[in-house]
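Novice: Need a 3D model of the following:
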Amino acid sequence: MPRVGVDPSGSVTVVGIGDDGWDGLSAAARAVVARADVVVGAARHLALIPAGGERLPWPSPFAVGFVAESAARRRVCVLASGDPMFYGVGATLVRELGAARVTVVPAPSSTSLACARLGWPVQTVPVVSAVGRPLAALAAELTAGARVLLLSADGSTPGRAAVLLRERGFGTSALTVLEHLGGPTESVWSGTADALAAAPERRFADLNVLAIECGPGPGLSRVPGLPDDAYAHDGQLTKREIRAVTLAALGPRPGELLWDVGAGSGSIGIEWMRVHPSCSAIGFEAREDRAERARANAATLGVPGLRVVVGHAPDVLAGAPTPDAIFVGGGLTVDGVVERCWAALRPGGRLVANAVVAETEADLLRCRALYGGELTRLQVARSTPVGRFTGWRPAMPVTQWAVTKSGAEPVGSTSPTRSADATRSVEGE
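Specialist: Take a look at the predicted model:
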């Protein structure tokens, strides 16, 4: 029997409920609801249970504070859709109140129900939520033959997703809209992205899940080193091969945060975030036009959560969350940039910086003398026609400094001397 919120610590029980309402609840879940002094939930959830006791709809804007206040003196039950720990309020309550004060009684999630209807193994299907999140995140999952589930924000979401699919070259993808899953009015619509995108007036029930079977299309790998033409840029772009080596040196791991100092077109932060959905990045960029371009590139490539802050380093770095890795793509010659980055980096974090011109290469040599790490010279040549034959056209060599912060003091004893151009702003990759 699940714990009910009656002790002085103020615990709360969260009950998952499906579109089948009271009849679909287990005996244990019904007992929690029946014994509660207060039941909190969305209006549609409260309408699914018998009358009795106090019923409180969630406030607008959404807040959880009053739940904790009530739980200190009364038995409180919170109703939530399906599995409350899957993109649900259960996770929010645990974060705010602590796991020891929250008991969850789950029902099948909309993902489980959708996969059961479609015959898709749940563990093989990526899930994207458009509930309170940008729809653009769907783009990261699009590749030929992929199966994807989209949790819709409302009845317009399937149509907007169909437009996105068509714009990304996946118009032939098969779509299935599952409305009111598990309820007495459950229904299914099937068609193609092209067909749905051509019918903007079509609206579905607000409670729906969109299943996508991607047709042929120009999907992009999650492995770093996307084609250069995947990005809009003004020349401030870390080129494909260098970008791949740079990401390898940064070593993104699930849940980690990157600082991209001198974000330019945003490619380093974008490809860091594409490695894993839990990776995050903050780009720092001196120019507003480049910052806006980086945000647009992030949305196009399926990581709209990239945060880009406009300002000049090192001052713009103040107050930013502690990073797990830092890429310095611009501003190496600006006083205090490397020092500020090194001070902010957590122990065990990685810092990588690239240099093309001799002046910034000299800065990397001084940084290596102070902080340690490794220097690598990278040279790329591309084939080019030479009459009837083929030759090689070398790109400018890149010197890369990569170091891991051990937590000990720097290996050198003095600060690296900056070059005379100390007024240059952070301007790109």
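
Novice: When you work out contacts or count neighbours from here on, use the C-alpha atoms and nothing else.
Specialist: OK.

Novice: And the helices in this structure?
Specialist: For the chain, applying DSSP state H gives helices covering 27-35, 43-46, 65-71, 89-97, 110-118, 157-167, 193-197, 240-250, 267-275, 288-300, 337-344, 358-371.

Novice: Quick one: closest of those to residue 77.
Specialist: helix 27-35 (6.3 Å; Cα to Cα).

Novice: Pull the distance from the closest one to the chain's centre.
Specialist: 36 Å (Cα atoms, centre = their mean, to the nearest Å).

Novice: What are the buried residues along it?
Specialist: Buried residues in helix 27-35, defined by neighbour count with 16 or more other Cα atoms under 10 Å: 29, 32-34.

Novice: picking that back up, CSV for the helices of the chain, including distance to residue 53?
Specialist: Formatted as CSV, the helices of the chain follow (distance: least, Cα to Cα, whole Å):
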stretch, distance to residue 53
helix 27-35, 8
helix 43-46, 11
helix 65-71, 14
helix 89-97, 22
helix 110-118, 28
helix 157-167, 36
helix 193-197, 45
helix 240-250, 56
helix 267-275, 47
helix 288-300, 46
helix 337-344, 52
helix 358-371, 65
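
Novice: and of these, who's closest to residue 130?
Specialist: The nearest among those, by Cα to Cα, is helix 157-167 at 7.7 Å.

Novice: tell me what that closest one is packed against?
Specialist: When contacts are defined as 3 or more Cα pairs under 8 Å, 6 or more residues apart in numbering; DSSP states H and E, helix 157-167 sits against helix 193-197.

Novice: just how off-centre is the helix it packs on within its chain?
Specialist: Computed by Cα atoms, centre = their mean, the chain-centroid distance of helix 193-197 equals 27 Å.

Novice: Before we compare anything, build this one as well:
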Amino acid sequence: MIFHVIGIGNRKPDLAEDVLTLIQHHTVFSGGNRHHELVRHFLPEGYQWLPVQSPMELLFESYRHANQPVVVFASGDPLFYGIANTLRTKYPQAEIQTYPYFSSIQLLLHRANLNSNLLQTVSVHGRSWAALDEALIQQNPLIGVLTDPEKSPSAIAGRLLAYGYSNYSIWIGEDLEGEQERIRHLHLEEATQGTFHTLNCMILQKESHRNISFGVSDSFFEGLEGRPNMITKMPVRLCSLHALDLGSRAVLWDIGFCTGSMSIEAKLHFPHLEIHAFEKRAECLQIIQNNQHKCGTPGIIAWIGDVFEFDLKQISRPQAVFIGGHGGRLTALLQILDQYLPAGAVVVINAVQEDSVKNFISFSGLLNWKLEEPLRLKADTHNEITILKAIKGC
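Specialist: Coordinates of the predicted model:
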């Protein structure tokens, strides 16, 4: 299969001679309705148009039955969250030639006169918040965002404010190159109240750096009422994160999160992580959410209830597990985890009771997990903590 993918803007395109020649030598074309209106006067007589619309499987079937090269018109840069990437995924053996135009984010950069060398771009268009959350926690200087009707500029500005990222301002480009083009540079509070053209994109510009400590002070976290010591202490937290070795892992389970301090610290240092935090105390849901907002860590997924009663098969498999609590059922928990952990996954526990240390060591051996040397820590006047680590074998 052969595809020629031509990027165009939001107005009648001024196509290069080689592209015009290409068009005249083909008969099967594809694109959205808007693209058709913009290019139809370039198309040869007797052309066939395959509209890009849902359901996409019907479109892919049309491509397969075309039996000749297809010229596809796309918005902006077809390789920038565009159909050229979709075609490469769908037809990995296809020959794909692209003729790009400026992406919407590039156009907005030009209008705002911003340094594109500093830009990281994410998309929340039909996607989760995960990529934007990661870029925010990293505090990138310029973050380009492709929006959608639900994750609109006002919703995005509200999310930044909710998690304390008021150190950003927002550039919004509406109907770029269209009759209603408008460029605005707004404070986040202004953006939360604004209404915007349905065709929009945005750039978040960092105005100052938000200082977040390497090792969040224990006193910064909201805790359980009347139980101030129910938190993994900061030195223990950092040593446990070292043991979890999260840099190359994608999914972390935090079992018995209580205040959420471990999940939050992990998200701050490894913002790419998908984190699932489990806790049986219902009141801890509000606590972890409050602490997430204070520490600027959106995206942690909290599960309230007994971890033994969840259908864990419906949750992303972890490459790392931290056990902060087990309700006296440590060996049963390890046995369950053994069913879900892939080879090479790491399990770390902070044990206070000597029974927990012995049970973890003995049962890990039965499961054929590789144990590392325990680390014992004592923070101030608190109980001594033993940090235990095991790696699941093949």
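
Novice: rewinding a little: among the helices of structure 1, which is the most enclosed?
Specialist: When you average the neighbours per residue for each of the helices of structure 1 (mean count of other Cα atoms under 10 Å), helix 267-275 leads with a mean of 27.

Novice: Report the mean deviation for that one after fitting onto structure 2.
Specialist: Superposing on structure 2 places helix 267-275 of structure 1 at an average distance of 3.9 Å from its equivalents, by mean Cα distance after the TM-score superposition for structure 1.

Novice: just checking, what packs against that helix?
Specialist: helix 240-250, strand 257-261, strand 280-285, helix 288-300.

Novice: quick one: the last one to helix 267-275, angle?
Specialist: To tie it back to what came earlier, the one meant is helix 288-300 of structure 1. 20 degrees (axes from the mean of the first three to the mean of the last three Cα atoms, to 10 degrees).

Novice: Mean deviation, helix 288-300 of structure 1 versus structure 2?
Specialist: Counting by mean Cα distance after the TM-score superposition for structure 1, helix 288-300 of structure 1 comes out at 5.5 Å.

Novice: packing partners for that helix?
Specialist: For helix 288-300 of structure 1, the packing partners by 3+ Cα pairs under 8 Å, 6+ apart are helix 267-275, strand 307-310.

Novice: of those, which approaches residue 288 of structure 1 most closely?
Specialist: strand 307-310 (6.2 Å).

Novice: Would you mind listing the outside residues contacting that closest one?
Specialist: With Cα atoms under 8 Å, 6 or more residues apart in numbering as the test, strand 307-310 of structure 1 has contacts from 263, 281-288, 291, 294-295, 316.

Novice: Any chance of those residues in CSV with distance to residue 153 of structure 1 as columns?
Specialist: Below are these laid out as CSV (distance: Cα to Cα, whole Å):
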residue, distance to residue 153 of structure 1
263, 31
281, 25
282, 26
283, 28
284, 31
285, 32
286, 35
287, 34
288, 31
291, 28
294, 26
295, 22
316, 35
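
Novice: between those, which is closest to residue 188 of structure 1?
Specialist: For these, the nearest to residue 188 of structure 1 is residue 295 (35.7 Å; Cα to Cα).

Novice: quick one: that closest one and residue 263 touch, right?
Specialist: No: shown here, residue 295 of structure 1 and residue 263 do not form a contact pair, counting by Cα atoms under 8 Å, at 10.3 Å.

Novice: what's the spacing between residue 280 of structure 1 and residue 295 of structure 1?
Specialist: Distance from residue 280 of structure 1 to residue 295 of structure 1, counting by Cα to Cα, to the nearest Å: 14 Å.

Novice: Give the intersection of the neighbour lists for those two.
Specialist: If you check residue 280 of structure 1 and residue 295 against Cα under 8 Å, 6+ apart, the residues they both contact are residue 306.

Novice: Now the residue nearest the centre of structure 2: closest residue in space, sequence neighbours ignored.
Specialist: By Cα atoms, centre = their mean, structure 2 has its centre lying nearest to residue 130, at 2.2 Å. Computed as Cα to Cα, 6 or more residues apart in numbering, the closest residue to residue 130 of structure 2 that is not its neighbour in sequence is residue 299, at 6.4 Å.

Novice: Cool, thanks, talk later.
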